[in-house]
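> okay, predicted coordinates and the sequence, questions at the end:
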Amino acid sequence: MLRLCIALCVLATCWDCLVSNITVKQDFDRMRYQGTWYAVAKKDPVGLFLLDNVVANFKVEEDGTMTATATGRVIILNNWEMCANMFGTFEDTEDPARFKMKYWGAAAYLQTGCMCRFTIIYYFLCYIIIYIVI
């Protein structure tokens, strides 16, 4: 068992983790992406503002831009727990399945880094897998 664990660790160090090499969903349809999404599991990277109980609503506006509202539990000043409401817009890239999110208002100051989203695979009736780089 120890040998298997060591072999997996060595293999993991050889894995290509360049964001530009991530294969994304082909034929991405943002109209099907809009709606309400619930975060059921996530890793907590440094700088991610919403901790848990995250519910996001994505909407495609009439001009084609995509916006998002999200609510979730946050801790401010290391001890003040509250529910935060956030608003953001998506910045398009050359690939429709790759987009960046920009928060507005107070959330713009609380979120650190660039939140880049990559839609890897989706089955809209059940789930979506999103890789987020902060």
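Yes, it's here. Residues are numbered from 1 along each chain as shown.

> C-alpha only now, for contacts and for neighbours.
Will do.

> for residue 132, give its distance to residue 35.
Using CA to CA, to the nearest Å, one obtains 19 Å as the distance from residue 132 to residue 35.

> what about versus this one:
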Amino acid sequence: MTEGHDARQAANRLSRAARDLMQSTEDLEIPADSYAVLGNVLDAVRSLEVALGELLEWHRGAEPGRHFAAAHDDSTIGIMTTVTELDLAVQQADGLQQTLSRAYGGNAVVRWFDEVEQLDEN
């Protein structure tokens, strides 16, 4: 499997990118950048929703004896729990996507300054 298609490595890169984003969004030097940042976050959430759905379907199709120990009750319970929780995660990701879409739309109509304006103290 190539690096670009290896889910484990892709998830690792995603985790690092999310941490980088977290550390860089505390203070935006250019206020208008918030629009692009929100757009990219929205795109990432859309992709995450699809990835979660794919993980859900993979787990739903996991076969005892082929993908996990067939006679191991904890494995069976673990698969059932994973399917249930991933189904919920997909629903929540859809809700997050809808919420971010509204935020993105609201941000689109703001007339941002290229630089933060200094307020007069008078």
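Thanks, I have it. Every value quoted in this text rests on a predicted model; they were computed, and no experiment measured them.

> how alike are these chains, TM-score-wise?
The TM-score (TM-score structural alignment, normalised by the length of structure 2) is 0.25; 58 aligned residues with a CA RMSD of 4.9 Å.

> re earlier: who's more crowded, residue 132 and residue 35 of structure 1?
Set residue 132 of structure 1 next to residue 35 and count neighbours by other CA atoms under 10 Å: residue 132 wins out with 17 against 12.

> tell me the secondary structure for that one?
strand (DSSP: H, G, I helix; E, B strand; the rest coil).

> counting contacts, what elements does whichever helix in structure 2 runs longest pack onto?
Looking across structure 2 with DSSP state H, the single longest helix is helix 73-108. Judged by 3 or more CA pairs under 8 Å, 6 or more residues apart in numbering; DSSP states H and E, helix 73-108 of structure 2 is in contact with helix 33-60.

> the helix it packs on packs against which elements?
helix 73-108.

> one step back: buried set for the longest helix of structure 2?
The neighbour-count check on helix 73-108 of structure 2 (16 or more other CA atoms under 10 Å) flags 76, 79, 82-83, 86-87, 89-90, 93-94, 96-97, 100-101, 104, 107-108 as buried.

> now stretch 51-62 of structure 2
Buried, per 16+ other CA under 10 Å, within stretch 51-62 of structure 2: 52-53, 55-56, 59-60.

> same thing with stretch 70-87 of structure 1?
70-74, 84-87.

> and of these, the nearest to residue 121 of structure 1?
residue 70 (21.5 Å; CA to CA).

> what strand or helix carries the spatially closest residue to that closest one that is not a sequence neighbour?
Using CA to CA, 6 or more residues apart in numbering and skipping the chain neighbours, the partner closest in space to residue 70 of structure 1 is residue 56 (4.2 Å). According to DSSP states H and E, residue 56 of structure 1 maps onto strand 52-60.

> wait, residue 107 of structure 1 touches residue 72, no?
No. Between residue 107 of structure 1 and residue 72 there is no contact under CA atoms under 8 Å: 11.9 Å.

> circling back: what lies in contact with the helix or strand just after the strand holding residue 56 of structure 1?
Per DSSP H and E, the first helix or strand lying C-terminal to strand 52-60 of structure 1 is strand 66-76. Here strand 66-76 of structure 1 makes contact (CA atoms under 8 Å, 6 or more residues apart in numbering) with 49-61, 81-90.

> try it again with 6 Å
The list of residues contacting strand 66-76 of structure 1 from outside it, by CA atoms under 6 Å, 6 or more residues apart in numbering, reads 50-60, 81-90.

> roughly how far apart are the residue nearest to residue 81 of structure 1 when sequence neighbours are not counted and residue 83 of structure 1?
What sits nearest to residue 81 of structure 1 in space, not counting adjacent residues and going by CA to CA, 6+ apart, is residue 75, at 4.4 Å. Separation of residue 75 of structure 1 from residue 83 of structure 1 (CA to CA): 9 Å.
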